[in-house]
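Enquirer: sequence below, structure please.
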Amino acid sequence: MNDRSAPPERRLDRRIPLGCAAAIHLPGSVTVEAECIELSISGMTLHSTYVPGESETIEVSVSSPNGAAPLHARLEVKRCHALGGGRYEIGGAIVQVLG
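Expert: The predicted model follows:
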């Protein structure tokens, strides 16, 4: 018999779905709009038009849904794939919380 159940969850940290406004801050004071789809203590998933390089470290700020100060962090890109329409899903590990 073939077991076709879903593969086991490999993430150790619980992910919280958000759908909050975010921004990717690039060198030269360039900011690219993004949306934070989910967040955990160790990482996040973003949707954006920006295409990062493999293992690139980017600075990201995520707006709080309740009006608190935004999360500002450095994110090491672990994956990026096209969603269509010029948008990409970026998944990464938080390597440093900046504020």
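Enquirer: contacts and neighbour counts: CA atoms only from here.
Expert: OK.
Enquirer: the protein: strands as residue ranges?
Expert: Chain-ordered strands for the chain, with DSSP state E as the definition, fall at 16-26, 30-39, 43-48, 57-62, 71-84, 87-97.
Enquirer: OK, contacts around the closest residue to Gly43 other than its chain neighbours?
Expert: Once its chain neighbours are removed from consideration, Gly43 has its nearest residue in Ala93; the separation is 4.2 Å (Cα to Cα, 6 or more residues apart in numbering). With Cα atoms under 8 Å, 6 or more residues apart in numbering as the criterion, the residues that contact Ala93 are 42-44, 75-78.
Enquirer: second chain to compare with the first, below:
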Amino acid sequence: MNDRAAPPERRLDRRIPLGCTALIHLPSGDTVSAECIELSISGMTLHADYVPGESEVLKVSVVSPSGAAPLVTRLAVKRCHSVSPGRYEIGGAIVKVVE
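Expert: Model (predicted):
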């Protein structure tokens, strides 16, 4: 039996689980396929085979499940860790909505 309580939730904004297709647009013009795992008004979590630099700002497009225009943002990377071989979880803060 575990007597310890779960740590308190530190996020201020509600996160919505998505599982939507996303694209990371690199400065070189290349794109990297990703999956938007969750989204909030202030940030998002992605799974991708890309490892960003510390505090890198990424341009990310999230495809709407309803077929609406994609959400395009600038995402400041706050964390990145491996979730499986060659696959990484990227968490970041939305610094600007582009489109």
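Enquirer: TM-score for the pair, please.
Expert: The pair, once superposed, lands on a TM-score of 0.96 when counted by TM-score structural alignment, normalised by the length of the first structure; 98 aligned residues with a Cα RMSD of 1.0 Å.
Enquirer: what does the residue nearest to Gly43 of the first structure correspond to in the second structure?
Expert: Under the alignment (TM-score structural alignment), Ala93 of the first structure maps onto Ala93 of the second structure.
Enquirer: distance check, its match against Arg15 of the second structure.
Expert: Between Ala93 of the second structure and Arg15 of the second structure the distance, using Cα to Cα, to the nearest Å, works out to 12 Å.
Enquirer: do Met44 of the second structure as well
Expert: 8 Å.
Enquirer: and for Lys96 of the second structure?
Expert: Spatial separation of Lys96 of the second structure from Arg15 of the second structure under the definition Cα to Cα is 18 Å.
Enquirer: quick one: which of those two has more around it?
Expert: Neighbours were counted for Lys96 of the second structure and for Arg15 using other Cα atoms under 10 Å; Arg15 has more, 16 against 13.
Enquirer: excluding its backbone neighbours, what's nearest the more buried one?
Expert: Excluding its sequence neighbours, the residue lying closest to Arg15 of the second structure (Cα to Cα, 6+ apart) is Ser40, at 4.7 Å.
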